[in-house]
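Chemist: What follows is a predicted structure for the sequence shown.
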Amino acid sequence: MTLIDEAPNKPAADRLATLDMAVEGMSCASCVGRVERAIAAVPGVETVAVNLATERAHVGFAKGVTDLKQIEDAIRQAGYKPVETAVELAIDGMNCASCVGHVEKALRAVPGVVDATVNLATEHASVKVLGGGEIVPALVKAVAAAGYEAKLLADSDAEAPARVEAAKEEEQGRLLRSVILAGLLTLPLLVAEMGSHMVPALHHWLAMTFGEGNIRIASFVLASIVQFGPGLVFLRKGWPALLRLAPDMNSLVMLGTGAAYLYSTAATFWPALLPEGTAFTYFEAGAVIVTLILLGRWFEARAKGRTSAAIRSLIALQPKAARVLRDGTESDVPVESVRPGDIVILRPGERVPVDGEVTQGSSFVDESMITGEPAPVRKEAGSLVTGGTINGSGALSFTARKVGADTVLAQIVRTVQAAQGAKLPIQALVDRVTLWFVPVVMALALATFLIWLSFGPSPALSHALVNAVAVLIIACPCAMGLATPTSIMVGTGRGAELGILFRQGDALQALRDVQVVALDKTGTLTRGKPELTDIEAASGFMEDEALRLIASAENRSEHPLALAIVAGAKARGFVLAEPAGFASDPGLGVTATVEGRSVAIGGHRLMEQIHVDAAPFADKARALAEAGKTPLYAAIDGKLAAIIAVADAVKETTPAAIAALHRLGLKVAMVTGDDRRTAEAVARTLGIDEVRAEVLPIDKAAVVKGLQQGGAKVAFVGDGINDAPALAQADVGIAIGTGTDIAIESADVVLMSGDVMGVPRAIALSQATIANIRQNLAWAFGYNALLIPVAAGVLYPAFGVLLSPVFAGLAMALSSVSVLTNALRLKRFRVPAAHEGGVK
């Protein structure tokens, strides 16, 4: 996207902003015409030119007039696709929720930006733009104009996480040094001012030894160093924000401490300027406030660092080097230089450097850091290994398949980072409030000052100043800004440690509201590796010959039931023939020609379709189904030849998982293509509430839609491939992963292990995270709602209670730390045990 001004000789108001964007799907001149007409019809568009060769549209529009979403929609309605690009920026200088609002507003004002989301906890901005990376300078400039600093985050930059971590550690060190300096300078002020009030003898000794005038001058010097030394950061950031009419928390602190400092300075050097009896000094108040707020920010920076501990631990799993066999020579090379196809030598106890396929050796590999499952997994020739996992006592050689940004570990890191940067729907209220919060607080402080000045007791000016400063200092948009993102960061990080990946951040909130959990049967509730259990031949057919022909016909199929039949026939020593004319109809069965004989295998619907009467085996099929087995009919040369049964054993953890879902108050449904009697038998065994059987893969989405009738929120659990439509239709799609590939685009949540117990774990974690967010928001809003009136002095008429600006500063500093500390409790989240229903 390129932004320029056309017709520079025209007045600024008449100039056009231009958008240069990519459009996919055009193939001819008529396409160009349709796209141009669609864009030209958008209100505010002045010029449009579409180039078929470059597949780009050049649009001129009046600044501030055209809604880019309308341009997008117009192109899509014309049948083409506008290209959106995601730009990730690191934002420096944000301190509170108001800062977040200002940065988002600045980014969204850049022509070409579709949406912008800023996260205070991660200090990142995710920007969706129409066009490409050429918009980045405009984004950086817009952020700078708002008073902050932005840098592009490159996905391919392997050193970026380390640099970010180093920058955060440097920031923590700077804050600590500022706190120590401010504290050392503030301590004498506290002793001289507060100590004198509390201990009259100390006051007399200081006055007799140093003189009250000298003490005031010394206090002025110490307070000045604090104000314009460690406290200069508030002036540097708060004053420009105030001039831009976009005040933030720095502005509040600057105004509060600045007012106290200037008033005290006037009382020290020009007392005649003040009304009689009001020449008091508050040097210690301003200095203590600066010290406490800096101390709070240091604690906050440390706590924010802990919220991203999961990401750091994941990144730390990547070994720095790998032993590679090249040209017959083994050598240790940096992991970044490993290429696909390299032979990697893995010694006992080492971490796997990249993803690959074992070619030689056998061992057990600890994959718990990827899947969350503690039991080591046996690896041998043909097995897949994942970077970051730990080899056991055996030696392995494997061929590198995925390296760098393509590894599972890199995908997990990106997935968790994306989820951590997301905004939940619950954040919408916070965003609306925080944009107005600081201006409202400033107005309240002004009103407090005027009311106390007009109606307060003597000395009215001193009371007015102290209470107005307390209002400015007590207000804390930081806590509101951190309430949601810190809980998301810790919750999604903890989920990654448990093998639960939230691909979409808002899935955290959606999963909490789920009422029905629909699960695919094969591979989800069951092992996904059925076995041939029964075969009975019809009159006129030999059992062995029928099985050989059936297995030969199924030999081309990849369906789990077909694989079970083929494996069963080979186990009996049959040599299978090559089928011809093979055809597979999902949900019905297969047909083929084997050695000149037509063979059909499937359910009763296939038999009806080919006009074969399956009634002779009806009772047998019913008995097999009631035993939890899947009966299949076979017809040879148009005659009923045999009935066979295949059983897929239920996973060991499935009963506990279903029981855990029930304890969480959820209804459980099973969706399967199996025979209804088989499905109902399995459901009875597991205690499943509702069964939808004999469902074709293409109809699973319709089943989910049916479960959603009446407004019920449905989560669908499947393998993420055949179940993609159902996963997309569900309110939350949960994909059962294998630990080797998380690129399941249709799912909102991915369970890295094949353990269905991950479903109640994910739901319990979602409930815990949203509860944590609500606690944070209740604290952040409740804190301000209660203490701002107290700071303004509402308790004074009835109880004679006023809130000192010093205690206001302490409370403000503690509010953010309290929110962060509460969010960090999620790091201790433990999954529900098999016999428990809640979250511990």
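Modeler: Nice, thanks for sending it over. The shown structure was predicted, so the numbers you read here are calculated from the model rather than taken from an experiment. Numbering: from 1, shown residues only.

Chemist: make it CA atoms for all contacts and neighbour counts henceforth
Modeler: Noted.

Chemist: What is the lengthiest helix in the chain packed up against?
Modeler: Longest among the helix segments of the chain by residue count, using DSSP state H, is helix 160-198. Secondary-structure packing of helix 160-198 (3 or more CA pairs under 8 Å, 6 or more residues apart in numbering; DSSP states H and E): helix 200-209, helix 212-228, helix 283-307.

Chemist: Who are the contact partners of residue 603?
Modeler: 588, 589, 631, 632, 633, 675 (CA atoms under 8 Å, 6 or more residues apart in numbering).

Chemist: Take this one as well and set it beside the first:
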Amino acid sequence: MTQTPTTRRVDLDITGMTCAHCVGRVERKLGKLEGVTASVNLPLESAAVTAPSSVTDEELVAAVDRAGYTATLRRAPSDPAPTQVTSARHSVPEEGEGHDHSDHAAHGEHSDHSDHLNHGPSGDVIRPRLIGAAILTIPLFLVSMVPALQFPHWGWVALVLATPVTFWSAWPFHTAAFKAARHGSSTMDTLVSIGVLAAWSFSTVELLLDPGMTAMAGAAHGGGMASMADHQLYFETAGVVTTFLLLGRWLEARAKKQAGAALKSLLDLGAKTATVLRDGVETTVPAAELVPGDEFVVRPGEKVATDGYVVAGHSAVDTSVVTGESVPEEVGPEDTVTGATVNTSGRLLVRATRTGSDTTLAQMGRLVSDAQTGKAPIARLADRISAVFVPIVLVIAVITFALWLLLSGDLHAAFRAAVAVLVIACPCALGLATPVGLLAGTGRASQLGILIRGPEVLEDTRTVDTIVLDKTGTVTAGDLAVTSVTPLDGHDAGHLLLMAGAVEAHSEHPIAAAITAAAREANGGTVPDVDGFESAAGGGVRGTVLPHTVAAGRSDYIATQVASGALTSEHEQRLAEAEQAGATAVWISVDGRVAGIISLQDTVKESSAPAVAEFKRLGLRPILLTGDNAAVAAQVAAAVGISPEDVFAGVRPEDKVARVTELQRAGRVVAMVGDGVNDAPALAQADLGIAMGSGTDVAREAADITVMGSSLGQVVQSVQLSRKTLGIIKSNLFWAFAYNTIGIPVAAVGLLNPMLAGAAMALSSVLVVANSLRLTRFAR
């Protein structure tokens, strides 16, 4: 039998990429390795690689090296020491070639994303070159374009001013272009480098061939602003284009840091130290050294060091950093707490249950990072275009030069048009359109307590037209309380509640938790032990509370536990009475005989009715799906504004999947919102699964979007933000395409000055990033 090879995930940091063409080249080189797929992110300068175990890390790095870039393995937080593999040829980046990545393997996973937000040279590299270029270009531009400021032989001064700008300030463009050419490729920097060098070289040759061409002062020509046709030197074009592009890169780098700041701030939320209680002595240790089972103290005002549960103490914990909800949560013994949340009042003793990469905060960071690193389907079109874009532009520039020279015979006009084509055609905005939008959108989502699993989810939210809502814990608070116990067959109400609480103590369902809480309260805080516990998802539970066999659950489940195999008409009447009062009724059987009914009631969340109204405004049809009885479901639906025909009650877990499938077969695109184990299959089946963060890990694993709080309003926000992010990405792509589609023909026919082309090119990238930054103000 052929064994399927195992695959693994490898994260690489990549330096030297400058445009979408670079991204495509790296992806293609990695994809040539058997079984390897890669998604490369330009603004994060990273690659998420899926590779079989037969492909080594060194082979992955070597593939990136063959593409002309530098790769570094990103170390996972659990690694004991830095693990770094770099290509031998590019182990130390050249100046201006990229960031200093010499030590980022030493940091934890995703710990320094702000260093990866600039493609090409970093802001620190650009800044001195930009300042130098600006200082030299201003007098260069004035002396070249204002005849009143010209003096005899000013052309030689222009050469002196333009040379350092062309070769030092523009050096990052030249080195990137050279590296691409060495590997038989071309990038955006190829266009810039050729344009700048062509302007300088052409002008220098002209000046050397005719040293006296600027012997007369410009005032003799009338003293006004000179046009490009008034002289044959283009030193100012090389200087202005370089300066504008460096300015654009610098502004772009600053803006992208803002876009990616959300993830870095999320990862920085964790506590740095913890006060561990060992042998009764409090000891301060780094939070990273905690292991499951450690008990640590959290004083008022301190952050909870890691995920765990309260052993002793009572307090209110501010969970807003994780859930996005501002109201503190009251906690006491046995209540769970999440790392990075803040203890606002009393002293807590917490036992750690999850540490390191297993914590909720680490998982949030991983989900956000994966969403930012991934590639939305809409970005594939941009990738396909950018793969052939630069070579096509080079051909267009040559054709433009040849046609102008052939038709007009004007060498200078032909030169200006060709250079303008090279400069205006930069595909940088195209490469940034999708990843920067994702960076800003998913970062803002994380601040609101919304985790989007991957970029493809954004497009799913656009097509969804039906949203299926679980009731308990989603639409309602899930804080059920026992309102009455109806004993039957001579049983005592208190004893019946105690036995029911004992078997329900082993279940995670909100109904079970409420019954157990009531039993403990009535019995001084404890319930009897249970042997042979069994659970039927969505049906009920059974166990032995010596000497009795006790079962609790729905009518159809209890019917399988009683000796007769069915409930009597009297039993059915008692159940109907309880449900008509708006209660959720649970049957209890003891030793194969019906023993009584426990009635519970829940409250509708304040956020549910406004959320349902907003779903309708967004064009979504809300449907209530619950395992509860029809009377309770109808009351809840009426309270939140869901139509009676869109209420499905008494639905088992497998029936929830069937309902979702039925809707899909009817042509509906379905989103499912739930929080429990019994919702996981339906969340996985739905076109878009949305899990409430207050629910179980199983539900969150099955979902595409997780809202870390318990408010249905956050689900509305997740849909709104996803759609807005997709809208921003689409507008970015439209304007990036339109910019090149319009700009290249305009430049080719000679209507665009190369200097203006440089300014427009720089502005296009900045505008794309600035447009994406609008997402950071969502819901503020």
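Modeler: Thanks, I have it. If you're wondering where the values come from, they're calculated on a predicted model, not measured in any experiment.

Chemist: on that earlier part again, next, the buried residues of the longest helix of the first structure.
Modeler: The neighbour-count check on helix 160-198 of the first structure (16 or more other CA atoms under 10 Å) flags 168, 172, 175-176, 178-179, 181-183, 185-186, 188-193, 196 as buried.

Chemist: and what of stretch 545-557 of the first structure?
Modeler: 546, 547, 548, 549, 550, 551, 552, 553, 554, 555, 556, 557.

Chemist: Stretch 72-81 of the first structure now?
Modeler: For stretch 72-81 of the first structure, the neighbour count (16+ other CA under 10 Å) marks 72, 73, 74, 75, 80, 81 as buried.

Chemist: can you check stretch 253-263 of the second structure too?
Modeler: If you call a residue buried by 16+ other CA under 10 Å, then stretch 253-263 of the second structure has these buried ones: 253, 254, 255, 256, 257, 258, 259, 260, 261, 262, 263.

Chemist: Give me the mean deviation of it from the first structure.
Modeler: Relative to the matching residues in the first structure, stretch 253-263 of the second structure has an average distance of 1.1 Å after the fit, by mean CA distance after the TM-score superposition for the first structure.

Chemist: what residues does that stretch touch?
Modeler: Contacts for stretch 253-263 of the second structure (CA under 8 Å, 6+ apart): 43, 113-114, 117-118, 122-123, 365, 368-369, 436, 439-440, 443-444, 446-447, 766, 769-770, 772-773, 776.

Chemist: Sort out which of those residues are in helices and list them.
Modeler: Per DSSP H, those map to helices at 123, 365, 368-369, 436, 439-440, 443-444, 446-447, 766, 769-770, 772-773.

Chemist: What residue in the second structure is paired with residue 346 of the first structure?
Modeler: Counting by TM-score structural alignment, residue 346 of the first structure corresponds to residue 298 in the second structure.

Chemist: Its match and residue 308 of the second structure, how far apart?
Modeler: 12 Å (CA to CA, to the nearest Å).

Chemist: which residues do those two both contact?
Modeler: Residues touching both residue 298 of the second structure and residue 308 (CA under 8 Å, 6+ apart) are residue 350.

Chemist: ok, now which ones touch the match of residue 346 of the first structure?
Modeler: Each residue near residue 298 of the second structure by CA under 8 Å, 6+ apart is listed here: 274, 275, 304, 305, 343, 347, 348, 349, 350.

Chemist: 10 Å - rerun?
Modeler: Residue 298 of the second structure sits next to 274-276, 304-305, 310, 313, 342-350 when contact means CA atoms under 10 Å, 6 or more residues apart in numbering.
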